[in-house]
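[1] predicted structure and sequence below. I'll ask about it afterward.
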Amino acid sequence: MPFALPGVFLSLLITGHTLNLISLIGSVMLVGIVVKNGIVLVDYTNLMRDRGLSLVQAVVVSGKSRLRPVLMTTLTTALAMIPLAMGVGEGAEIWQPMGVSIIGGLMFSTMITLVLIPVVYTLFGANRMRREKKRTAQMEDEMGL
């Protein structure tokens, strides 16, 4: 979620809109979409690890396999917000910041999600593997093996 906020602020700044209650409602809507995209990626990576792939192989396979669902979710939501962001019609200027904030936040957070989540997963996975090796070596030393 924190990765969506710079996109929201940047899109509002570029379009000349202010941060108001309606744009904050759009930011809250982003939480579900951004978190879902991250969960889809991590869950499939865990599944690949359970199936016996190495850490790097699991991250690469899950990145390739889950790229389309993540992009489809992002693009369909962003494209659906274009009429709202354009502000066409009577009273539409009230809802325009919501569309702008959702589109900007989605685009920014998706790019960050597709890059940052695999990197962080790999770093944490490598640390876990080191700890397990160290623990195994300590247990072997204690047992006199």
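    Received the coordinates, thanks.
[2] for the rest of this, base every contact and every neighbour count on C-alpha atoms.
    OK.
[3] was I right about Thr74 contacting Leu106?
    Yes. Applying CA atoms under 8 Å as the test, Thr74 and Leu106 come out as touching, 6.3 Å apart.
[4] settle it for me: which of these two has more neighbours?
    Remark: of Thr74 and Leu106, Leu106 carries more neighbours, 27 against 21, as counted by other CA atoms under 10 Å.
[5] and that one, what does it touch?
    With CA atoms under 8 Å, 6 or more residues apart in numbering as the criterion, the residues that contact Leu106 are 4, 7, 30, 34, 74, 78.
[6] correct me, but the fourth one touches Thr110?
    In other words, Val34. Yes. Under the criterion of CA under 8 Å, Val34 is in contact with Thr110, at a separation of 7.3 Å.
[7] dropping in the other structure now:
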Amino acid sequence: MLVLGIVLVYMVMASLYGNLRDPLIVMLAVPFGLSGVFYAFYFTNTTLSLISFMGIIMLTGIVVKNAIILLDYTHLLQNRGQPLLEAIILAGRNRLRPILMTTTATFFGMLPLAISRGVGAEIWNPLGITMMGGLAVSTLVTLVLIPTVYCLFEEKRLQKAAVIQNVNGKLS
């Protein structure tokens, strides 16, 4: 289900963005969310179960959403005529609050599930631990890695476009 979800999200994003590069950049945040999950499992001595796997699927959606928010606003600023680096900085500044608000709300919403000790808590504890560990790592990575990778890919694309434009200009 997780792989199917990732593939479907990638296909939808590829059709919406009109290229294969931007969805790939967005999907780079997913493995880091998973690394946060496994660190949380290690520190809390939790095992992978059906409930924690449901948390991983939920986490994947939140991680992708955060990266899309950041990348989409960067595209919007670039389409409005902002230079690349300025668009990335403004997108990071303007989208930091919405990303942190949703992440913080989800993180603290999962806190009672992760720390509860009542009857049946052993069923829901892995879900809270999964979400909290994954959100902690993936949010930091999304805010740093996604703009950096986008900048690298976009600079290469702009350089290639400039070379093609120079060649076409010389041929005319």
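    Ah, there it is. Values in this document were obtained by computation on a predicted structure and should not be read as measured data.
[8] so which of the contacts of Leu106 of the first structure wins on neighbours?
    Scoring those on neighbours with other CA under 10 Å, the highest-scoring entry is Ala4 at 25 neighbours.
[9] now do the contacts for that one.
    Counting by CA under 8 Å, 6+ apart, Ala4 of the first structure makes contact with 27, 30, 34, 104-106, 108-109.
[10] what does it align to in the second structure?
    Residue mapping for Ala4 of the first structure onto the second structure gives Gly33, with TM-score structural alignment as the criterion.
[11] what do you get for Leu30 of the first structure?
    Here Leu30 of the first structure is matched to Leu59 in the second structure, going by TM-score structural alignment.
[12] could you check how far its match is from Val141 of the second structure?
    The spacing between Leu59 of the second structure and Val141 of the second structure, counted by CA to CA, to the nearest Å, is 14 Å.
[13] same thing with Leu16 of the second structure?
    Relative to Val141 of the second structure, Leu16 of the second structure is positioned 24 Å away (criterion: CA to CA).
[14] more neighbours: those two, which one.
    For Leu16 of the second structure against Val141, the residue with the higher neighbour count under other CA under 10 Å is Val141, and the figures read 19 against 10.
[15] surely that one touches Phe32?
    Yes. Using CA under 8 Å, Val141 of the second structure and Phe32 qualify as a contacting pair, with a distance of 7.0 Å.
[16] which stretch of the second structure lines up against stretch 80-99 of the first structure?
    The aligned range for stretch 80-99 of the first structure in the second structure is 109-128, by TM-score structural alignment.
[17] Thr15 of the first structure -> the second structure?
    When the two structures are superposed using TM-score structural alignment, Thr15 of the first structure falls opposite Thr44 in the second structure.
[18] to clarify, my last question referred to Thr45 of the first structure.
    Thr45 of the first structure maps onto Thr74 in the second structure when the alignment is built from TM-score structural alignment.
[19] also Leu67 of the first structure?
    Under the alignment (TM-score structural alignment), Leu67 of the first structure pairs with Leu96 in the second structure.
[20] which residue sits closest to that match, ignoring its sequence neighbours?
    Leu143 (7.8 Å; CA to CA, 6 or more residues apart in numbering).
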